[in-house]
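# Turn this into a structure:
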Amino acid sequence: MITLTNVRKEYNSDVAIGPVTLEIPSGGITALVGPNGAGKSTLLTMVGRLLAMDSGEITVAQHDVSSTSSKDLAKIISILRQENHFVTKLTVRQLVGFGRFPYSKGRLNAEDEQIISRYIDFLNLTDLENRYLDQLSGGQRQRAYVAMVLCQETDYVLLDEPLNNLDIAHSVEMMKHLQSAAREFGRTIIVVLHDINFAARYADYICAVKGGKIAEFGTPREVMRDDILTEIFNTPVQVIDGPNGLLAVYH
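Now for the predicted structure:
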């Protein structure tokens, strides 16, 4: 479980996140959704300790994020930010291998190589593993980054807008991979999503953020309501319960 207690981040007198108190259950996918500037990515990066909070407490699997050592935290939480600036003259396999660093410290053994191959296969990258990153499409590169994060083999995986720059088909493919990872590997995946309909289709829980605070938290069926989404996104929203599940339509 991830627990945030009175977490606050203040940028200036007009812009602040929190105070946020929230419990995210273990297992499955929890999607952070909300309008631009709501604080979704800020919350995610504070949980991953890439951004310091000004006050409050965050625990992940009962480990205090602020005081747990970096080497121990790296075996509990893995995080993928939107901005990836790896040198492009890396192969897919070399990139995925970085996920083993908390264990191997750069000296990969046979077990590490086996784990690297597992996630390359899982993300359907086997035919691309010796290609350089700058030879890949945006969708292929994004899969390689996600394979790297999964290769870290943490129980908690944090992903900041992994569907960025992906078309609809590749977005669906990515969400199916994440859904499978949560189920097959028992991971708890927290993902910032721009599209509420992807959250409704693939997430087990939706956490709606607005104005730096938690507006709603619950299952897709609890959160996907006309009145709730209209309030969160400041525009009329109608939720349709169709053959493929819940769908939000903006008017």
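# from here on, contacts and neighbour counts on C-alpha atoms
Noted.
# And the residue nearest in space to the middle of the chain, which helix or strand is it part of?
The centre of the chain sits closest to residue 159, judged by Cα atoms, centre = their mean, with a distance of 2.2 Å. Using DSSP states H and E, residue 159 sits in strand 156-160.
# After that strand, which helix or strand is next?
Counting by DSSP H and E, what follows strand 156-160 is helix 168-184.
# returning to what we had before: would you mind listing the outside residues contacting the strand holding residue 159?
41, 44, 48, 76-82, 149-150, 187-193 (Cα atoms under 8 Å, 6 or more residues apart in numbering).
# Now show me the structure for the sequence below, then we'll compare the two:
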Amino acid sequence: MIEIKNISKKYRSKYVVNDLSTEIVEGKITCIIGPNGAGKSTLLNMISRLTPSESGEIIIDGKRIEDWDKAELSKTMATLKQENTTNVRLTVYELISFGRFPHSAGRLNSEDKKVIEEAIQYMNLNEFRDKYLDELSGGQKQRAYIAMTIAQNTKYILLDEPLNNLDMKSSVAMMKILQQLVKDLNKTIVIVMHDINFTSVYSDYILAMKNGKLKYMDKTQNVVVKEKLEKLYEMPFHIEQINKKNICVYF
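Model (predicted):
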């Protein structure tokens, strides 16, 4: 379980996350939503230890995040940032193999190669496996980075805007893959997401933020309702139910 207790973070004199407490439900997809500047990415980075909190504590499986050994944390939690670049010219296969580094320390065995192949198949990247990253489109490159994260084979997966650069078909395929990881392998996935309808259809829980504070943390169907979304985003919403999912019209 991920427990978040009274954490805060400020830049200069402004709090971007302010005294936030909640728990992330295991074996589910939780989407973090909210308007720009709400503190979503900062929260995700603090959970992953990429950004230190100034107060409060984050507890991963009963242990304070500061007390985790770096190598062991890498076997427990995988993080994909919003912007991903590499200074080395790599093929898709080489990039995905980096996901096995916490387990193999660069010496791939048969189990590592099996997991890499599974990640390639999950993300439908077989035809690109020997291509260099700079030969791929933005969407293809994004899929390769997510395959690397999947190959890390951790209990927790943290993703910051994973649908960036993906077209509609690839975005749907991506979210279905994440649902399958939860269903088949009991992964716990936390995603910073802007698209409220993808969030409504594919997440189990929503953590909603505004001005650095927690507004709602509840099952998805309890958050994707007119009154709560209008307070969160300060704009009108019309909501229709399609296939038992609340779909938002806000144009």
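# circling back: now a ChimeraX select for only the buried ones of the contacts of strand 156-160 of structure 1.
Remark: buried members of the contacts of strand 156-160 of structure 1, expressed as a ChimeraX selection using 16 or more other Cα atoms under 10 Å:
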select :41,44,48,76,77,78,79,80,81,149,150,187,188,189,190,191,192,193
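# can you tell me which of the contacts of strand 156-160 of structure 1 are in helices?
Using DSSP state H, the subset of the contacts of strand 156-160 of structure 1 located in helices is 41, 44, 149, 150.
# okay if I get the residues you listed as TSV plus distance to residue 106 of structure 1?
Output for those, formatted as TSV (distance: Cα to Cα, whole Å):
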residue	distance to residue 106 of structure 1
41	29
44	27
149	16
150	17
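# Out of these, which two sit at the greatest distance?
Maximum pairwise distance among these (Cα to Cα): 19.4 Å, between 41 and 150.
# List the contacts of stretch 172-183 of structure 2.
Contacts for stretch 172-183 of structure 2 (Cα under 8 Å, 6+ apart): 27, 28, 29, 122, 123, 163, 187, 188, 189, 202.
# Also stretch 209-220 of structure 1?
16-20, 22, 32-35, 37-40, 199-200, 203-208, 223, 228, 232.
# Please apply the same query to stretch 142-154 of structure 2.
With Cα under 8 Å, 6+ apart, stretch 142-154 of structure 2 has contacts from 74-80, 84, 92, 95-102, 115-116, 118-120, 122-123, 125, 157, 162, 164-166, 187.
# ok now it, how far from the chain's centre?
Distance of stretch 142-154 of structure 2 from the chain centroid (Cα atoms, centre = their mean, to the nearest Å) equals 11 Å.
# can you pull the buried residues of that stretch?
142-154.
# What distance do you get for the residue nearest to residue 98 of structure 1 when sequence neighbours are not counted to residue 214 of structure 1?
Distances taken as Cα to Cα, 6 or more residues apart in numbering place residue 148 nearest to residue 98 of structure 1, at 6.5 Å, with adjacent residues excluded. Per Cα to Cα, to the nearest Å, residue 148 of structure 1 is found 30 Å from residue 214 of structure 1.
# what does residue 118 of structure 1 give?
Counting by Cα to Cα, the gap from residue 118 of structure 1 to residue 214 of structure 1 is 37 Å.
# And for residue 7 of structure 1?
Noted for residue 7 of structure 1: a distance of 11 Å to residue 214 of structure 1, by Cα to Cα.
# joint contacts of the two?
With Cα under 8 Å, 6+ apart, residue 7 of structure 1 and residue 214 have common neighbours residue 20.
# That's all I had, so thanks and see you.
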